[in-house]
Every structure is written in C-alpha cells, then in structure tokens.
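J.: Sharing a model that was predicted from the sequence below.
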Amino acid sequence: MLDERSDRLVASMKLNRHINRTKPLYQDGEAVDLLIADETPLGFNAIVENAHWGLLYHSDLNAALQPGQRMQGYVKTVRPDGKIDLRLDDTGYQRISPLTQKILDKLKESGGHLDLDDSSPPEAIRYAFGVSKKSFKQAIGALLREGRIRFEHGGVQLVDVD
C-alpha cells in the first residue's frame, strides 16, 4: 500500500485493517481468486478477491498450502455472519469434462501411459492436474466407461480408438 503521509510504498502484516468489512456478495459456487494468508486449527485463512476473509477447511484439502500462495478457489457458502467458506475444486459433474480432456492430453504427451491411477496419493494427483483425488477418480472412471483408457502397470494406458 502507499503511505498517505509520505506517498511511499509500505508493507504491513496487520491485514485485518485492510480487509473489507461489508457483507460479501459472492454466490455459492462462484470462482474467486485466493491469497493464502495463514494456517489455523480449522484450515487456512485466505483473502478472497483481495477484499474479504475466507477459510479453506483442512478436511477439504489434499495437499499443504503455503502462505503467500495465490490460486483459484470456489465459494462453498457465505454464512449469515458474513464469513466465507471456500473449496479448491468446483462442484458437480461440470468439473469432470474438462478434466477428462486434460487427462487425455497428458496421456498423448507421455506416449499413452500415465503413472497415476485411482490408488495414487492425493498429493501426486493435485500436483499433476490441480484437482482432488475424488475428481480424478471420477474423470478416469468416465474415460474407462467410454473405453478410452484401461488400467495397466500402476497407471492408466490410452486405448487406441480408430
């Protein structure tokens, strides 16, 4: 921020005085930009859209987050007291279709084999695709039902569909 008296750039760890206190007008499921602030016993506090406090619960996370990390998240709910509950993954089946395409693209890039499957650690899946293990399992399940992949040697193999 700029110091009002000296017009110089300054930094502060006292974030609360800069957070918007008005009731947030976000909708459930809305995509928002997050800045991870700090860890609490419940999860990670995040600054939502550079304006409001939100919370990512430990139970909703598959990997550790770092203060200062920026990412996209989704509004889980805005509680009556104005606090925002967040999640990292979109909900519903609309998150699966783009993910299935990402998996197919990654399979084609790697010669048809991917060393991830439904028994892979959540951290490896989050690192490779930026999604939860649940989302990944749903996407590879959809690809398996379509006959586009098969499980093979601790991963998935692209099936030649000609």
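T.: That came in fine, so what should we check first?
J.: When you work out contacts or count neighbours from here on, use the C-alpha atoms and nothing else.
T.: Will do.
J.: Ser119 versus the residue most central in space within the chain, what's the distance?
T.: Among the residues of the chain, the one closest to the centroid is Leu88, at 2.9 Å (Cα atoms, centre = their mean). Counting by Cα to Cα, to the nearest Å, the gap from Leu88 to Ser119 is 21 Å.
J.: here comes the other one, which I'd like you to weigh against the first:
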Amino acid sequence: MIKFGDYNMLKVKREATFGLYLDKETGNTSDDILLPNGNIVGDTPKIGDEVQVFIYRDSKDRLIATMKKPKVTVDNFAVLKVTSITEFGAFMDFGLERDILVPKREMKYTMVPGNEYLVFIYEDKTGRLAASTEVGRYLDLPEEDQYKVGDTVTGIVYDKQTNGTLEVAIEEKYMGIVLKNEYFTDIRPGDRVTGTIKRILEDGRISFTPRKKMIEAKEELSDTILDYLKDHEGFMPYNDKSTPEEIRKQFNSSKNYFKISLGNLMKKGLIRQDEKGTHLK
C-alpha cells in the first residue's frame, strides 16, 4: 500500500518522454504513479529498478512521485519558513517545488512572511498535505524521570495564552510552558527559548524559566546598568522607585532584580541615587 506524504520503494514499470511511471501494484496501469524527469535525482533509473520516492499530489491533485527530499513527512513536526500569506492561509517552504499550505482555520496566530514556525504536517479531508500551527494537540509528554528539576531545556514557542503564559515545544516534541513572570522580553510564536526546569507539573508538562540564576542575573544586570550610565553622561532617569513597567521596557528585567543590582552597585561605591534617578560616581 502506498504511504501518502511519505517515502515508498516502488519499481519502475514504464518510460515516457516526460518521466517514468512507477508500479502501484494494483494491476491497473492507470494507477501507475508518475516520476517526472524534473523530480529525478542522479542517474535515471531503468525499467525494473526499485527507487525510493516521496509521494504527494500535484497541482491537479494527481499522485506524483519525487526523488527529492522534502523537509518533513506526514504526521511529523517541522520548523518551516513562511513564503507568503493569502486570504485562505499561509504558504511555507516545504523543500519541494510546491509550498505547503497552512489553512486559515489552522493558523492559531498571525504569521509573518520570512519567519519560521513549528507546524504539524497532516493529510486533510481532500487528500492533500497541509500544515497546522495547532501543534499542542499532537505533542507528547516526556517519559517519567526523562527530565528533572534543574535541567536545561530548549524549545520553540507555539502559542501565547491571553494571560501571557508561553506554550513551548521542548525539543520540538514535548509540552512545556513558561509563565508570564518568568520572562521580560517580547517573546512570540516561532521564537526559541532556553531555560531551567522549575517544576514537572501533575499533568506531565514541563514548567521552565529562561531567567538566569539570581547571582548571574545580578552581575549581568549590574554591568548593563553601568554601560547605560556611561553611554548617557553618567545619569539615568531610573532608580529603585521606578515602576516595574519602566524597568521591564528599558532593561528586560524584573524590578526585584533591578533593585538588587542597584544595591550591589551602591555597596561598591559606583553609583548614587536621588529622586531624579541614578548617577555614576
């Protein structure tokens, strides 16, 4: 049986000026699958040879074979680049001459041409290959004890909840989340994040944080503050009375970490504060 959207080993049955016909083994010549000349890689196979081909559909919905390798096969995940947006969906570079469509109903968020996103490849009701950004329903949960608190993990964001929680596909296969209070930059679907596991939730999802350990974050933020002061004639209009929003916008940090860093710099005698802001000594 033919595996649609996947690789198959088929025998060359007959030749034509525009390509080779591969035996579908139905006993019906009209079922033979065309391998166009443009889809042949390397030496042209001969009648009777077995070839490995990927099976998909052409623009006229006919089964077609190619010796070229797409970036992903059916029922699998892939990070693909958006090539164009239309009124009925987004097209992504699939690695073959035809881009693959993300139907509008399968676009969970606004996609931007040129950006890459994690998608799941499936066969739609019409028998065509399509892609979906609704990857959460296809992700797995890791095996028990596969990860532990303190491990470093990397994933790609596939959704952002209304409360700001990021949904992340760890290793592009496991369900993970990053809570709103664990990040301070503008992170969107398609972005990659690396962090440390804080909890393994009861439902099996992995909760992790991209924030560095406090001592690392304090030292890095202290350097950032000093660089800012040096670049702005020794003054900044921010101090430990500034709002969390101001701190987050300017320094991509929590106010708590900001205050700790200011205290560290004052203890070292490098800065002073007043009601206007912070000064370099």
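T.: That came through, no problem. Predicted, not measured: the structure shown is a model, and the values here were computed from it.
J.: Quick TM-score on the pair, please.
T.: The TM-score (TM-score structural alignment, normalised by the length of the first structure) is 0.75; 156 aligned residues with a Cα RMSD of 3.0 Å.
J.: hmm, back to that, how many other residues sit next to the nearest residue to the residue nearest to the centre of the first structure once chain neighbours are set aside?
T.: Among residues not flanking Leu88 of the first structure along the chain, Gly73 sits closest, at 4.4 Å (Cα to Cα, 6 or more residues apart in numbering). Residues lying near Gly73 of the first structure (other Cα atoms under 10 Å) number 21.
J.: got it, and Leu201 of the second structure?
T.: Neighbour tally, Leu201 of the second structure, other Cα under 10 Å: 11.
J.: could you list every residue that touches the residue mapped onto Glu134 of the second structure from the first structure?
T.: Matched by TM-score structural alignment, Glu134 of the second structure corresponds to Lys14 in the first structure. With contacts defined as Cα atoms under 8 Å, 6 or more residues apart in numbering, Lys14 of the first structure has no neighbours.
J.: And Lys14 of the first structure, how far from Gly130 of the first structure?
T.: 31 Å.
J.: Equivalent analysis for His18 of the first structure, please.
T.: 30 Å.
J.: Which one of these two is surrounded by more residues?
T.: Counted by other Cα under 10 Å, His18 of the first structure and Gly130 do not tie: Gly130 has more neighbours, with 15 against 12.
J.: For the counterpart of that one in the second structure, list the residues it contacts.
T.: Counting by TM-score structural alignment, Gly130 of the first structure corresponds to Asn252 in the second structure. Shown in contact with Asn252 of the second structure (Cα under 8 Å, 6+ apart): 184-185.
J.: Check the spacing between the match of Glu134 of the second structure and Arg8 of the first structure real quick.
T.: Using Cα to Cα, we find Lys14 of the first structure at a distance of 18 Å from Arg8 of the first structure.
J.: Which of the three states applies to Ile247 of the second structure?
T.: Recorded secondary structure, Ile247 of the second structure: helix (DSSP: H, G, I helix; E, B strand; the rest coil).
J.: so it makes contact with Lys255?
T.: Yes - if you go by Cα atoms under 8 Å, Ile247 of the second structure and Lys255 touch, sitting 6.1 Å apart.
J.: ok but Gly263 of the second structure is inside a helix, no?
T.: Yes - counting by three-state DSSP, Gly263 of the second structure falls inside a helix.
J.: and it, what pairs with it in the first structure?
T.: Gly263 of the second structure maps onto Gly141 in the first structure, by TM-score structural alignment.
J.: for Ala217 of the second structure, same thing?
T.: When the first structure is aligned by TM-score structural alignment, Ala217 of the second structure is paired with Arg95.
J.: can you pull the contacts of that match?
T.: By Cα under 8 Å, 6+ apart, the residues touching Arg95 of the first structure are 89, 135.
J.: again, only this time at 10 Å
T.: With contacts defined as Cα atoms under 10 Å, 6 or more residues apart in numbering, the neighbours of Arg95 of the first structure are 89, 131, 135-136, 138-139.
J.: Please indicate which of the residues you listed has the highest neighbour count?
T.: Tallying neighbours with other Cα under 10 Å puts Phe136 at the head of those, with 24 neighbours.
J.: Which residues are in contact with that one?
T.: Per Cα under 10 Å, 6+ apart, neighbours of Phe136 of the first structure: 95-96, 99-100, 103, 116-118, 122, 125-126, 129-130, 142.
J.: May I see the ChimeraX selection of the buried members of those residues?
T.: Here is the ChimeraX command that selects the buried residues among those (16 or more other Cα atoms under 10 Å):
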select :95,96,99,100,103,116,117,118,122,125,126,142
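J.: Could you list which of the contacts of Phe136 of the first structure belong to helices?
T.: Judged by DSSP state H, the subset of the contacts of Phe136 of the first structure located in helices is 96, 99-100, 103, 122, 125-126, 129, 142.
J.: which one of the residues you listed sits closest to Leu25 of the first structure?
T.: Using Cα to Cα, Ile96 comes nearest to Leu25 of the first structure of these, at 27.2 Å.
J.: Distance-wise, check the closest one relative to Ile103 of the first structure.
T.: Ile96 of the first structure is 10 Å from Ile103 of the first structure, by Cα to Cα.
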